[in-house]
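Student: Let me see the structure of the following:
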Amino acid sequence: MMQLERVELCFPQLLNSSCRKPEPPNSDVVLFYSLLSSISLLGAALNLLVVFSISHFRQLHTPTNILLLSLAVSDFLVGFVVMPVEILLTETCWILGDLMCALYYLLPIITIAASVGNMVLISIDRYVAICDPLHYSTRVTQKVVTICVFLCWICSVFYSIILLYDNLKQPGRYNSCYGECVVNITGVVDLAVGFIIPITIIIVLYVRVFVVAVSQARAMRSHIATVSHKHSKIVQVKKSEIKAARTLGVLVVVFLMCYSPYYCVSLIGHDILIGSSTEVFMIFLMYFNSCLNPVIYALFYPWFRKTIRLVVTCQILQSDSHLAVIL
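Tutor: This is a model prediction of the structure:
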């Protein structure tokens, strides 16, 4: 009995079914989580800057930037809400009940599904821009892209509900004790719909984009000295599209590097238990991708660096700041 009394439980009144409270973290763990928290807040702040920049400055209201805006919204939610809660879950007891546990996990699944969907839309956007440039302006309009983004988020919500259906129908069915928050995801469905199908689409489209971009770059180099002034403008447009494809290609590669380890667990036949300690590293690696995206924007997009300067210097407070020349 003496040993049982010394054990700290999440719910002391439930002696035989309560989880034990996690041990106080040592200094190394505290430092690690402090670093994760700082990265999370920095990522949220940078993604909020992306959202504000694209929303505020009229010149940035382009179809491609609307896709980046949608991606930044999902990344902001990951950095501002999902990552901090995940950090708390690893070191504290879950006290909000089994239903709230299942409902909470709707948010990370929605944001992750939306991120994957946005990546697919970005790949399609670049494919049309590079492989069918003559019809790009008529096929890929702001209205069409806005509808696609809206449908992407709606599908992400339905997908998350389907994925967590068993957990929502019977909350807490996968918890081993009270005070734990663990849900089970159907590995085959998540692997196919959430990873294999979209990743295949992304890779196929970008391989095609890469082949066409290389051939266009060679053609431009061989004819750049003989083109007229009118044709030189077309060359400049093609150059800008190819540069955009390269930048977004970096975005896709980083995305694949961060997401692939998580889904490799399903590839070897294991179900993914969100909340289990063995998945912590892969989950945070996925979330870390959301913090890396705005850093990529800052490195490759001059317009993002310019908007940051305008925000920091408070020039956005001017009445006509939304009309500023950014590009």
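
Student: hey, let's count contacts and neighbours off CA atoms from now on
Tutor: Noted.

Student: From the structure, what's the count of residues near Ser277?
Tutor: Look at Ser277: counted by other CA atoms under 10 Å, it has 9 neighbours.

Student: nearest residue to it other than its sequence neighbours?
Tutor: Spatial nearest neighbour of Ser277, excluding adjacent residues (CA to CA, 6 or more residues apart in numbering): Thr90 at 7.7 Å.

Student: How about Leu121?
Tutor: Spatially, and ignoring its direct neighbours in sequence, Leu121 is nearest to Leu67 (7.3 Å; CA to CA, 6+ apart).

Student: now do Thr247
Tutor: Phe300 is the one closest to Thr247 (CA to CA, 6+ apart), at 6.4 Å.

Student: what does Leu48 give?
Tutor: Using CA to CA, 6+ apart and skipping residues adjacent in sequence, the residue nearest Leu48 is Phe76, 6.3 Å away.

Student: picking that back up, and for the residue nearest to Thr247, the neighbour number?
Tutor: 17.

Student: Test my guess that it contacts Ala245.
Tutor: No. Contact criterion CA atoms under 8 Å: Phe300 and Ala245 do not qualify, at 11.3 Å.

Student: For the stretch 51-200 of the chain, which segments count as strands?
Tutor: Under the criterion DSSP state E, counting those that start in this stretch, the stretch 51-200 of the chain carries strands at the ranges 183-185.

Student: Contact partners for the residue nearest to Leu48?
Tutor: The contact partners of Phe76, by CA atoms under 8 Å, 6 or more residues apart in numbering, come to 43-45, 47-48, 290.

Student: Whichever of those end up buried, select them in ChimeraX.
Tutor: Of these, the buried ones go into a single ChimeraX selection, burial set by 16 or more other CA atoms under 10 Å:
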select :43,44,45,47,48,290
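
Student: I'd like the list of the contacts of Phe76 that fall within helices, please.
Tutor: Using DSSP state H, 43-45, 47-48, 290 are the members of the contacts of Phe76 that sit in helices.

Student: between those, which is closest to Arg126?
Tutor: Comparing the ones in helices among the contacts of Phe76 against Arg126 with CA to CA picks out Ser290 as the nearest, at 20.7 Å.

Student: Check the burial of the residue nearest to that closest one when sequence neighbours are not counted by counting its neighbours.
Tutor: The shortest distance from Ser290 to any non-neighbouring residue, by CA to CA, 6+ apart, is to Asp75 (4.6 Å). A total of 31 residues lie near Asp75 under the criterion other CA under 10 Å.

Student: Here is a second sequence; please produce its structure as well for comparison:
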Amino acid sequence: MQTLEEAELCFPQLLNTSCKKHIHPQSEAMLIYIVLSSISLLTVALNLLVIISISHFRQLHTPTNLLLLSLAVSDFLVGLLVTPFQILLTEPCWLLGDLVCVLYYFVPTITLSASVVNMVLISVDRYVAICDPLHYPTKITAKRVQILVFLCWGLSVFYSVVLFYDNLKQPGKYNSCYGECVINVIGVVDLIFSFIIPISAIIILYVRVFVVAVSQARAMRSHITAVTLKSSATVMAKKSEIKAARTLGVVVAVFLMCYCPYYCVSLSGYELVIGSSTVALFLIFSNSCLNPLIYAFFYPWFRKSVKLIVTLEILQPHSCEANIL
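Tutor: Modelled structure (predicted):
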């Protein structure tokens, strides 16, 4: 009887303090492994293509694409570091220790926070491009965007340290038994700074962008007001900006659909204690895989650059000067 009881514990030698195993059916566990592994590999591969494309081809070195590059880096890290470790949480016991448990949640918070801030910056970029196009080249420069991206990642690291300070100071503090991985964060703080403030900013900016873009599109179609006085090149430039705003609007909309369920749980008043794999968290991680698919569907330059990468034509001399726009 004692042997049978010990077999159900994560650490049989610790009879009084070990967690009990909650074993999933083998078929269910195998399905989870396959799905998460596939998503992880796909996320890494697709975002690596985005990173190589924007980094290699000089035509893509624009302020907007630099923001997409930063977003792709955060998505790449999710696929490389976050999703594989999510598989470990499907195991009946956590065997990697308390410190690794904290780091498991600490690293994703950095990458996911960076994704949120990048989305805000993308919304600001589109707002200026559509609502103040004449001053866009002077307001949104590559140098300024590089500084903003650096601040984005620095702010994400700082925010994660503050959010997980109690857990980093004393790993395993909130575990009720050995073999458990539970992290406690200040739900109200995370809700306000990771969801309410940035999501409100994104929605307000894109509602404004949508209204202005629709009015500009109608003006260009009917050839009225000041648009008739512009050159055809200017009209084409505006069409390009509106198309870019529409595409990035899809990226933002998918982002909101993936992130809202998780934080809506917090809005309902539920205490944010992270201890197991949830559908809402899984939805957040899957967003990192969806962004490159959106680029492939809407951006011809991405499809062209992927073709050059896959066929190894980027190894040719002066391939960075290729015309892919």
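
Student: What TM-score do the two superposed chains give?
Tutor: The TM-score (TM-score structural alignment, normalised by the length of structure 2) is 0.95; 325 aligned residues with a CA RMSD of 1.9 Å.

Student: residue contacts, the residue nearest to Ser290 of structure 1?
Tutor: 43-44, 47, 111, 115, 290-291.

Student: next structured bit after the longest helix along structure 2?
Tutor: As assigned by DSSP H, the longest helix anywhere in structure 2 is helix 232-267. Proceeding C-terminally, helix 232-267 of structure 2 gives way to strand 273-274 as the next helix or strand, assigned by DSSP states H and E.

Student: just checking, what packs against that following strand?
Tutor: Strand 273-274 of structure 2 sits against strand 183-184, with contacts defined as 3 or more CA pairs under 8 Å, 6 or more residues apart in numbering; DSSP states H and E.

Student: which other helices and strands contact the strand it packs on?
Tutor: strand 273-274.

Student: how much space between the closest residue to Gly275 of structure 2 other than its chain neighbours and Asn167 of structure 2?
Tutor: Spatially, and ignoring its direct neighbours in sequence, Gly275 of structure 2 is nearest to Val182 (4.3 Å; CA to CA, 6+ apart). Using CA to CA, to the nearest Å, Val182 of structure 2 is found at 10 Å from Asn167 of structure 2.

Student: And for Phe282 of structure 2?
Tutor: The gap separating Phe282 of structure 2 from Asn167 of structure 2 is 23 Å, by CA to CA.

Student: And for Val209 of structure 2?
Tutor: In terms of CA to CA, Val209 of structure 2 sits 41 Å off from Asn167 of structure 2.

Student: Map Ala324 of structure 1 across to structure 2 for me.
Tutor: With TM-score structural alignment as the criterion, Ala324 of structure 1 lines up with Ala322 in structure 2.

Student: scratch that, Leu121 of structure 1 is what I was asking about
Tutor: Taking TM-score structural alignment, the alignment pairs Leu121 of structure 1 with Leu121 from structure 2.

Student: And for that match, the neighbour number?
Tutor: 22.

Student: same check, this time on Leu31 of structure 1
Tutor: Neighbours of Leu31 of structure 1 using other CA under 10 Å come to 12.

Student: which residue lines up with the residue nearest to Thr247 of structure 1 in structure 2?
Tutor: Checking TM-score structural alignment: Phe300 of structure 1 goes with Phe298.

Student: hang on, Leu272 of structure 2 packs against Val189?
Tutor: No. Shown here, Leu272 of structure 2 and Val189 do not form a contact pair, counting by CA under 8 Å, at 10.6 Å.

Student: Could you check which of the two has the larger neighbour count?
Tutor: When Leu272 of structure 2 and Val189 are compared for neighbours, Leu272 comes out ahead with 18 against 11, by other CA under 10 Å.

Student: Leaving aside the residues adjacent along the chain, what's closest to the more buried one?
Tutor: Nearest one to Leu272 of structure 2, counting by CA to CA, 6+ apart, is Gly187 at 5.2 Å.

Student: Which residue in structure 1 aligns with the one you found?
Tutor: Using TM-score structural alignment, Gly187 of structure 2 pairs with Gly187 in structure 1.

Student: Was I right to think that match contacts Ser266?
Tutor: Yes. Counting by CA under 8 Å, Ser266 is a contact partner of Gly187 of structure 1 at 5.7 Å.

Student: so what's in contact with these two at the same time?
Tutor: Ile272.

Student: any chance of the ones in helices among the contacts of Phe76 of structure 1 in CSV, plus distance to Asn16 of structure 1?
Tutor: Formatted as CSV, those follow (distance: CA to CA, whole Å):
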residue, distance to Asn16 of structure 1
Gly43, 42
Ala44, 41
Ala45, 44
Asn47, 45
Leu48, 46
Ser290, 40
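
Student: quick check, nearest of those residues to Lys233 of structure 1?
Tutor: Nearest to Lys233 of structure 1 among these: Asn47, at 33.0 Å, using CA to CA.

Student: I'd assumed Val73 was in contact with that closest one.
Tutor: Yes. The pair Asn47 of structure 1 / Val73 is scored as a contact, 7.1 Å apart, by CA under 8 Å.

Student: Mutual contacts of the two, please.
Tutor: With CA under 8 Å, 6+ apart, Asn47 of structure 1 and Val73 have no common neighbours.

Student: Go ahead and flag the most central residue of structure 2.
Tutor: Centre of structure 2 computed as the mean C-alpha position; nearest residue by CA atoms, centre = their mean is Ser115, 4.1 Å away.

Student: which one is it nearest to, not counting chain neighbours?
Tutor: Closest residue to Ser115 of structure 2 apart from its sequence neighbours, by CA to CA, 6+ apart: Leu71 at 5.7 Å.

Student: how far away is that neighbour from Leu121 of structure 2?
Tutor: From Leu71 of structure 2 over to Leu121 of structure 2 the distance is 10 Å, taken as CA to CA.

Student: How about Ile39 of structure 2?
Tutor: Using CA to CA, one obtains 26 Å as the distance from Ile39 of structure 2 to Leu121 of structure 2.

Student: ok, Leu315 of structure 2 - how many residues close by?
Tutor: By the criterion of other CA under 10 Å, Leu315 of structure 2 has 11 neighbours.

Student: Quick one: residues contacting the closest residue to Asn184 of structure 2 other than its chain neighbours.
Tutor: In space, Asn184 of structure 2 comes closest to Val273 once its chain neighbours are excluded; the distance is 5.0 Å by CA to CA, 6+ apart. With contact set as CA under 8 Å, 6+ apart, Val273 of structure 2 has these partners: 182-185.
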